[in-house]
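In: need a 3D model of the following:
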Amino acid sequence: MNYEFFIAKRIIGSKSYKSSVSAPIIKIGITAIAIGIIVMLIAIATGIGLQKKVREKVVAFNGHITINHFDTNESNESLMPISTIQPFYPKFNSVEGVKHIQGVATKFGVIRTETDFEGIVLKGVGSDYDWSYVKDFLIEGELPTYEGELSNDVVISSYLANRLNFELGDSFQTVFGKESIEDIPFQRNFKIVGIFNSGFQDIDKTFMIGDLSHIQRMNKWEQTQIGNFEVFLDDFTQLIPIEQQVRAKTPSFLDTQTIEEKFATTFEWIKIFDNNTYGIIAIMIIVAGINMITALLVLILERTQMIGILKALGSSNWSVRKVFLYNATYLIGLGLLWGNLIGLGLLFIQQQFSVLKFPDPEQYYVSVIPVYISIDYIILLNIGTFFACLVMLLIPSVIITKISPVKAIRFE
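Out: The predicted structure follows:
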C-alpha cells in the first residue's frame, strides 16, 4: 500500500481542503498552468501554421529544389535552355524522397491594354506540370491543360487582374522582347481561364502561368528544351540531405538550389517564429512554476502539524515530501486538463471557421491566421510542462526536511 498516495488522496478529497486558506491560492496555481498551456498551444499552433502556410505558397510556384544552368543569371528569365533528355527525367527514381519533377521556363514581358501596361514574367509549363499545388490558390475559373496544340489559355493572379481591370474570359496582348533591341518584339494574345491568389505578393505581382510552347517558339528552342527543372519532395524536413543527393545525380554543368536559398529572406523571417515560440514557452512554464511553488509552500505551512505527526510516527522526510508532490501532481494535471480543453477548443474553432484574420495580409503573406494541430507537439508540450513544474516543486518541498516534529505538532 502506497500510504503517501493514500494520504494525498484523502487531503485532496477532504472538505476542509477545499475551504481552507490555501484553496484560492491553489486555484490561482491551477489557473496559471491552464492559461500557460493555452498560450503555449496557441503560440506553437499558429507559429508552425504560419511557417507551413508561407512555405507551401513559395514551394507551390517554385518547387523544393530548382535545377538550373551553372551560370550567373540572377534574373527571372530563362536564358540558356536545358535538355529534358536526362537520366533523372521524367522520374527522379534514383533519389528517395523525390515526389515529382517538372520542366518549366520563364520569360519577361509586358501586358499592354488600351489604358495601361504591366510588367510580368510568363511561366511556361507543359504536360508534366503538377497543378495540384496551384489548385489550392485558384479563386476563379479553371486550370488549363497544355497537351498537343499551342494554347493561349493562361492563369493570372487576382493582383494583376485588379490592376489591369481584367475579368475571367478576357483576352489581352503581351509583348516579349528579343535578343536585339532593334528587332521587332514578339506579340502574343492570351485568354484568362483562371485567376489565383496566393497571398504572396512577390509571386502574385510577377508571375502568369501559360503554355511552355510559347517560350520555346520565341526562344527558338526545341520541344525537348526547357529553362529549368522544379523538384518536389515528400518531406520538407529532408530538404538539405535530398538536395545533396540530387546535386550528386545531376551533370556538372547543372546547378541545384533549394527554396530556402532562393528565398533566403523569407525563410529567415519565418524562422524567427521559432525563437518567439521558445521564448513564450519558457516564460509560461516559469510563471506557472512560480505559482505552483507558492501554492505548495502555503499548503505545507497549512499542514505543518500533519507533517510533525507523520515524522513523529516514523515517516522519512522523502515520504512526507512525496505526499505533497502527489498533491502537486494532481493540481498540475488539473491545470493541464483544463488548459488543453480550452486551448485545443479555440484552435479547432479557428481551424474550422477562420475567425481571426491578419489586419495586414500582405505583411504576413496570409489573410487568415493559420493553425496547425499535431498530436506530437501536444503530447511533448504536456509532458515537458508537467515534468518542468514537478522538478521546480522539488526545491520548495525541501522545507519539509527543516521542520522539527516537536515544534510542528505545537504549531498553530
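
In: every contact and neighbour count from this point should use C-alpha atoms.
Out: Fine.

In: for residue 57, grab the count of nearby residues.
Out: A total of 21 residues lie near residue 57 under the criterion other CA atoms under 10 Å.

In: could you pull up the residues touching it?
Out: By CA atoms under 8 Å, 6 or more residues apart in numbering, residue 57 lies in contact with 198, 200.

In: need the three-state assignment for it.
Out: Of the three states, residue 57 takes helix according to DSSP: H, G, I helix; E, B strand; the rest coil.

In: so how far is residue 410 from it?
Out: 70 Å (CA to CA, to the nearest Å).

In: now residue 353
Out: From residue 353 over to residue 410 the distance is 61 Å, taken as CA to CA.

In: what does residue 354 give?
Out: 61 Å.

In: more neighbours: the two, which one.
Out: Between residue 354 and residue 410, residue 354 has the larger neighbour count (other CA under 10 Å), namely 15 against 10.

In: which residue comes closest to that one once chain neighbours are left out?
Out: residue 368 (6.3 Å; CA to CA, 6 or more residues apart in numbering).

In: so the one you found makes contact with residue 353?
Out: No. Using CA atoms under 8 Å, residue 368 is not in contact with residue 353, being 10.0 Å away.

In: more neighbours: which of the two?
Out: Neighbour tally, residue 368 and residue 353, criterion other CA under 10 Å: the higher count belongs to residue 368, 18 against 10.

In: another one to check against the first:
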Amino acid sequence: MKMNTTGRTSFLPRRLAARLSGSQAAASWSRPVVQIATAGVALGIALIIAASAIVHGFQSEVRDLVVGFGSDIQILSRDLQHQHVILNREVEQRVVSMDEVKSIHPFFTMPGLVQSAETLEGVVVKGIGPDTYQDMLEQSMKFGRVPTLTSSDSLVLSQELLSQLDLELGNRVTVYLIGGPTGMRPKTLTVGGVYETGLLEYDASFVFIPQGIIQQMAGWGLEAQVRITPNSEAEALVFGASNPVRFEWTGVNAVAERVPLSWHGSGPHDLKEVMGFQSVELVVAPRSVGQALAADTVWLRPSDAGWEAFPAGGAWRYRASGYEVFLNDHSNLGVSDEAIYAALPLGWGTETVLEQAPEMFTWLGMLDLNVEIIIGLMVLISVINMTSALLIIILERRSMVGMLKALGMTDGQVLRMFFWQAVRIIGRGFLIGNLIGFALVVLQQETGLIQLDPKAYYVDVVPIRIDLAYIFGIELLAFIICAASMFLPAWASMRILPAAALKLKN
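Out: Below is the predicted model:
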C-alpha cells in the first residue's frame, strides 16, 4: 500500500524553520545578528505605533479646539440684506432629531475692537448665554468665571490678549462692536474671566461677552415700548433705529374685531378714544422694506388701575448670527452637511468647519504625510535588517542545506524553510514592538509625562489617540511587505549545490 507523504512534506519546511528558530538558534553564531534584526523590527513597529498615536492625537486635539470656537457646521443666512437668522424652534428640532447630530446652539458674533489704556486690538466678539455652546470655554478657563445673566457687564478674554493689552482680572476695558445701525458702538465691560486653549491664532482673536449686548448693538431688530402718561395718553418709544420707522396702531373692539386706528406716529395719543376696547396693538417696523431691522410689538390692555403696556421685549431677542451644529461623527461631515442643508428654510445655508478654517485643516492633513514617511522608512529598515540576517543564516546553514538537498529535499522546500524562519523572526519583532509601542503611548495617555510648550505646539502635553483599526491595518500591510520581501534573500539558498556544500563541510 502506497503512503501519502504530500501532507508531511508540505509541513516539513515549517517544522525545520521552527527547530532552527528554537533550541538550535541558541548555539548559532548568527544569533546576535538575528537579535539585532528582531530589535530593529520591534523598534520600527514601536515607532509606527507612537507616531500614528501622537499625530492622530494632535490632529484630534487641534480639531476639537477649532470646532469649539466655531462648531462642525454653521447654519447661516444667505440674504445679504439680513445676515442673521430668526430663531426657529421647528428648525432646531428638525436638525437635532438627525442621528448624526449631537447638539445645536444659536451663536452671536460681531467684529470688534478691544481698547485698553495703551493698546487697541482687533477681535471677534462672541456672545454667550443660556443656550449657547460653552463647553470648550468652561474647560479652558484659567481665572474668573464665564459671564451669566447676573454679570451682564463682564467679558472673558484669553491670556494672550490679557498680556497684549496689559490688563488684569477686574480691570475695565472698552469694547467697540463694529456694525449695526450706528456703525460702531463702544461698551465698557469688566474683565471677569481669562481662558487659554493654546491655539494662539484663536486665543488672540476671540472675546466672549453676554449675548444680549451683541443682539442689541447688532441692529437685528427694533425694541418698542409705550409710556402711559397720568393723563391716559400713550406715547411710543423706539430703540435701535437709525432710520425712520412707521407706527401701526390697531385696536380690538368689544366684539373682538381688529380695527385700524387713525393714530399716526409715536403720539402721544389719547386712550379715551379707545374706551371699551379689549386691547390696543402697536407694531413698530422700518419704513423702508429693504432695511435689515425686524419689527417689534407692544400690547396695551385696560385694567382696574388703567391701561397697562406689555412689550414683546425687542425683536432682537429672537435673532442670532446663526446656529452651531455639533456632530457625533466627524468623519461623515460632508454627508451630514447635505442632510442639514436639506432641512433648512429657503434663504438659509450651511458652512462646514473645513470651509471656516481651510488653512488649518490643510496643515493638519499634511501631518498624515509625516506618518506615511515614518511608516515607509521603518518598513524599509526592517526589510534591510531582515535581508541581511537571513543571508547570514543561509550562509551559516550552507552545509545543512547541502545535506538536506542530498537527502532529497527540493529547492522550493529549502526556500520555504528559510522563508518561514524569517517570518518567525519578523513575527517576534512585531510582538515585542507592539508591547513596547502600546506601553509607551498608554503611559503618556494616562500620565501626560511628556510636556510641550503650547505657544509652539498648541497643546501642553503630547496628545495620544489610539486608532486600533488604523494601526492594525498598517501593521498588517507592513507584515505582508516584510514577509514577501524575504523570498528574495531566501532564493539564495536555491543556488547552493549539495556537492559543493558537503565538500566545504569536510
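
In: show me the strands in the stretch 101-250 of structure 1, by range?
Out: Listed in chain order, the strands of the stretch 101-250 of structure 1 (DSSP state E, counting those that start in this stretch) span 117-125, 138-141, 153-157, 171-176, 186-196, 207-211, 225-226, 228-233.

In: TSV please, covering those strands and showing mean neighbour count.
Out: Shown next, in TSV, are those (neighbours: other CA atoms under 10 Å):
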stretch	mean neighbour count
strand 117-125	21
strand 138-141	16
strand 153-157	24
strand 171-176	17
strand 186-196	19
strand 207-211	23
strand 225-226	24
strand 228-233	22
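
In: redo the ones you listed as CSV? Include distance to residue 277 of structure 1.
Out: Converted to CSV, those look like this (distance: least, CA to CA, whole Å):
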stretch, distance to residue 277 of structure 1
strand 117-125, 37
strand 138-141, 32
strand 153-157, 33
strand 171-176, 46
strand 186-196, 32
strand 207-211, 33
strand 225-226, 42
strand 228-233, 27
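
In: relative to residue 81 of structure 1, which of those is closest?
Out: Set against residue 81 of structure 1 and scored by CA to CA, these come closest in strand 225-226, at 5.3 Å.

In: so where in structure 2 does that closest one end up aligned?
Out: The aligned range for strand 225-226 of structure 1 in structure 2 is 319-320, by TM-score structural alignment.

In: how close does that stretch sit to structure 1?
Out: Stretch 319-320 of structure 2 differs from its equivalent in structure 1 by a mean of 0.6 Å after superposition (mean CA distance after the TM-score superposition for structure 1).

In: please enumerate residues in contact with that stretch?
Out: 84, 85, 86, 87, 106, 107, 108, 215, 220, 221.

In: tabulate those residues (a markdown table), appending neighbour count and distance to residue 170 of structure 2.
Out: Formatted as a markdown table, these follow (neighbours: other CA atoms under 10 Å; distance: CA to CA, whole Å):
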| residue | neighbour count | distance to residue 170 of structure 2 |
| --- | --- | --- |
| 84 | 22 | 32 |
| 85 | 21 | 34 |
| 86 | 17 | 35 |
| 87 | 16 | 34 |
| 106 | 23 | 28 |
| 107 | 23 | 26 |
| 108 | 26 | 24 |
| 215 | 24 | 24 |
| 220 | 31 | 30 |
| 221 | 26 | 32 |
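
In: what span of structure 2 is stretch 132-142 of structure 1 aligned with?
Out: Alignment of stretch 132-142 of structure 1 against structure 2: residues 135-145, by TM-score structural alignment.

In: what do we get in structure 2 for residue 352 of structure 1?
Out: Aligned counterpart of residue 352 of structure 1 in structure 2: residue 446 (TM-score structural alignment).

In: name the element that match belongs to?
Out: Taking DSSP states H and E as the definition, one finds residue 446 of structure 2 inside helix 411-447.

In: helix or strand next in line after that helix, which one?
Out: Taking DSSP H and E, what comes next after helix 411-447 of structure 2 is helix 454-457.

In: what residues of the helix or strand just after that following helix count as buried?
Out: Later in the chain than helix 454-457 of structure 2, the nearest helix or strand by DSSP H and E is helix 468-485. Under the neighbour-count criterion of 16 or more other CA atoms under 10 Å, helix 468-485 of structure 2 has 471, 474, 475, 478, 479, 482, 483, 485 buried.

In: the first one pairs with which position in structure 1?
Out: The one in question is residue 471 of structure 2. By TM-score structural alignment, residue 471 of structure 2 lines up with residue 378 in structure 1.

In: distance of that match relative to residue 350 of structure 1?
Out: Applying CA to CA, the value for residue 378 of structure 1 to residue 350 of structure 1 is 17 Å.

In: ok, now residue 239 of structure 1?
Out: 30 Å.

In: the residue nearest to residue 354 of structure 1 -> structure 2?
Out: Under the alignment (TM-score structural alignment), residue 368 of structure 1 pairs with residue 461 in structure 2.

In: my guess is its match contacts residue 451. True?
Out: Yes. At 4.3 Å, residue 461 of structure 2 and residue 451 qualify as touching, with contact defined as CA under 8 Å.

In: count of neighbours near the match of residue 352 of structure 1?
Out: 9.

In: give the contact list for it.
Out: Here residue 446 of structure 2 is in contact with no residue (CA under 8 Å, 6+ apart).

In: residues contacting stretch 313-320 of structure 1, please?
Out: In this structure, residues lying in contact with stretch 313-320 of structure 1 by CA under 8 Å, 6+ apart are 4, 307, 310, 311, 400, 401.

In: what do we get in structure 2 for the last one?
Out: In structure 2, the residue matched to residue 401 of structure 1 (TM-score structural alignment) is residue 494.

In: now its match, what's its secondary structure?
Out: helix.

In: ok, it to residue 403 of structure 2 distance?
Out: Noted for residue 494 of structure 2: a distance of 13 Å to residue 403 of structure 2, by CA to CA.

In: swap in residue 54 of structure 2?
Out: 51 Å.

In: with neighbour numbers in mind, choose between those two.
Out: Using other CA under 10 Å as the criterion, residue 54 of structure 2 and residue 403 rank with residue 54 on top: 21 against 18.

In: residues in contact with the nearest residue to the more buried one once chain neighbours are set aside?
Out: Among residues not flanking residue 54 of structure 2 along the chain, residue 464 sits closest, at 5.0 Å (CA to CA, 6+ apart). Contact analysis of residue 464 of structure 2 by CA under 8 Å, 6+ apart lists 53, 54, 55, 56, 57, 58, 441, 444, 445.
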